[in-house]
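Q: For reference, the sequence and a predicted model appear below.
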Amino acid sequence: MPISTRNWPGPWLAYLVMFIPVAALVWTGFNDELGPDPARALEHELGIWALRFLILALLITPVRRLTGLNLLRYRRAIGLTAFWYALLHLLAWLVLDRQLDAGAILSDIWKRPYITIGMIAFALLIPLAATSNRYSIRRLGGAIWARVHKLAYAATALAAVHFVMVVKSWPPEPLIYAGIVVVLLGYRAVMAFHHSRASSRDVRTRAT
């Protein structure tokens, strides 16, 4: 049975809640509590939060199908928040880690696979963020817009791989996130397969 969220607060409240982590990180930084390498700690935490929000956006459809709780009105806010955290993560690396040294930045992108993968993941998020508005839906048309936003699956998968590759000692945290992403993408693949089979049966039925 569908669970109505009509009387729930609007997406504006979701934005406020989702930016609490970055506010907490800034506060922690001002109080010099980010550890011996604050730049790296800030970069790391921003990246993790970006991945968390990407995963949360992927969870909305399975939650709706399995529980009836419809949180689609919040998906745009969650997706955009993931993009902004990813952008802050990238800026932390560019400014604090690499000091905007173009040579070092390009060398890292070319020679370090985990950075290459992270940059590709971020590049895939850009068209998603740029078209997360009603004007783009009208301009592109619903079908094309939906295909563009399927880039979120690839971006999330690459972000998870990036996280696993960054942490070289193989602690459980990145593997847990990667496992969650695999399950969510696998669920979507199975649902897409069943939908395709159902559509094919309908076409054959109408043809006969």
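A: That came through, no problem.
Q: going forward, measure contacts and count neighbours with C-alpha atoms only.
A: OK.
Q: centroid residue for the protein?
A: The residue lying closest to the centre of the chain (Cα atoms, centre = their mean) is residue 54, at 2.3 Å.
Q: got a list of what that residue touches?
A: By Cα atoms under 8 Å, 6 or more residues apart in numbering, the residues touching residue 54 are 78, 79, 82, 152, 156.
Q: among the residues you listed, which two are most distant?
A: 78 and 156 (13.1 Å; Cα to Cα).
Q: any idea how far the nearest residue to residue 76 once chain neighbours are set aside is from residue 74?
A: Spatially, and ignoring its direct neighbours in sequence, residue 76 is nearest to residue 132 (6.5 Å; Cα to Cα, 6 or more residues apart in numbering). Distance from residue 132 to residue 74, counting by Cα to Cα, to the nearest Å: 12 Å.
Q: And residue 136, by the same measure?
A: On the measure of Cα to Cα, residue 136 and residue 74 end up 18 Å apart.
Q: ok, second structure coming up, stack it against the first:
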Amino acid sequence: MPRLTGAGRTRTLLPWRGEKMALMAVGLLPAALYFWYGAQDRLGPDPVNVFERWLGLWAVRFLLAALLVTPLRVVSGISLLRYRRVLGLLAFWYALMHVSVYVALDQQGNLAVLWHDITRRPFLMLGFAAFMLLLPLALTSNDWSIRRLGRRWGRLHRLVYGVAVLVAVHFLLAFKTYNATSVSYAAALMAMVLWRAVSLARTRMGRARA
């Protein structure tokens, strides 16, 4: 982040809140762009499906970005921790839009068809389970919840690794055949889960030895 230095003082050009708001705004630009393309009838012969899939892909991207923050800090020393909650919230907003397009546009709000689809198609069941786990994480991604929940906040937000597993499988099954995109993103998500598991195991072993 660029800094100004003068009279022995160092300050940032933008406050952290401003940076986070800017990151949120930039992160939502792809959704606005796809919406514009849809309004201009530029998403091909099946615009709802294209819109739905692209929103889902960006949800996966931001989830992966949020999970990468800690490994990046450990491996390279680059700390982006102050942006992790924003990245997680972007993952949630794209997941919400992804689900909303499926419910409102794809299935036109038909509850009977929705229930039939979710209970008969495993990848939809996994996707909705992932979204339901992501919901409380998004609702508690604020300073008030951190103060209120204390240590429980950290335990609650470990659910993100369960979300990552569900999303990885959902993403793979959503495609009729495996392809480079689905396999690479699913593998990256599972790598983050494995990294967390190994990190926790090492921490517990260190405490036991101490």
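A: Thanks, I have the structure now. The model shown is predicted, which means the values in this text are computed figures rather than measured ones.
Q: before we move on, back to that, over in the second structure, see which of the contacts of residue 54 of the first structure survive.
A: Shared with the second structure under both residues aligned by TM-score structural alignment, their matches' Cα atoms under 8 Å, the contacts from these are 78, 79, 82, 156.
Q: same for the longest helix along the first structure, what does it pack against?
A: Determined from DSSP state H, the single longest helix within the first structure is helix 172-207. Other elements packing on helix 172-207 of the first structure under the criterion 3 or more Cα pairs under 8 Å, 6 or more residues apart in numbering; DSSP states H and E are helix 38-67, helix 151-166.
Q: Of residue 136 and residue 74 of the first structure, which one has the most company?
A: residue 74 (18 against 13; other Cα atoms under 10 Å).
Q: how about whatever residue of the second structure lines up with the more buried one, what does it touch?
A: In the second structure, residue 74 of the first structure lines up with residue 83, judged by TM-score structural alignment. Residues near residue 83 of the second structure by Cα under 8 Å, 6+ apart: residue 20.
Q: does residue 83 of the second structure sit in a helix, a strand or a coil?
A: Under DSSP: H, G, I helix; E, B strand; the rest coil, residue 83 of the second structure falls in the helix class.
Q: Can you tell me how far it is from residue 64 of the second structure?
A: Distance, residue 83 of the second structure to residue 64 of the second structure, by Cα to Cα: 13 Å.
Q: so what corresponds to residue 105 of the second structure in the first structure?
A: Per TM-score structural alignment, residue 105 of the second structure is aligned with residue 96.
Q: Skip the chain neighbours and tell me the closest residue to its match.
A: residue 39 (5.8 Å).
Q: neighbours of the counterpart of residue 72 of the second structure in the first structure, just the number please.
A: Aligned counterpart of residue 72 of the second structure in the first structure: residue 63 (TM-score structural alignment). Around residue 63 of the first structure there are 13 other residues, counting by other Cα under 10 Å.
Q: What residues does residue 63 of the first structure make contact with?
A: 69, 70.
Q: Could you do residue 94 of the second structure as well?
A: Per Cα under 8 Å, 6+ apart, neighbours of residue 94 of the second structure: 31, 55, 56, 58, 59.
Q: Please identify which helix or strand holds it.
A: Element membership of residue 94 of the second structure, judged by DSSP states H and E, is helix 84-100.
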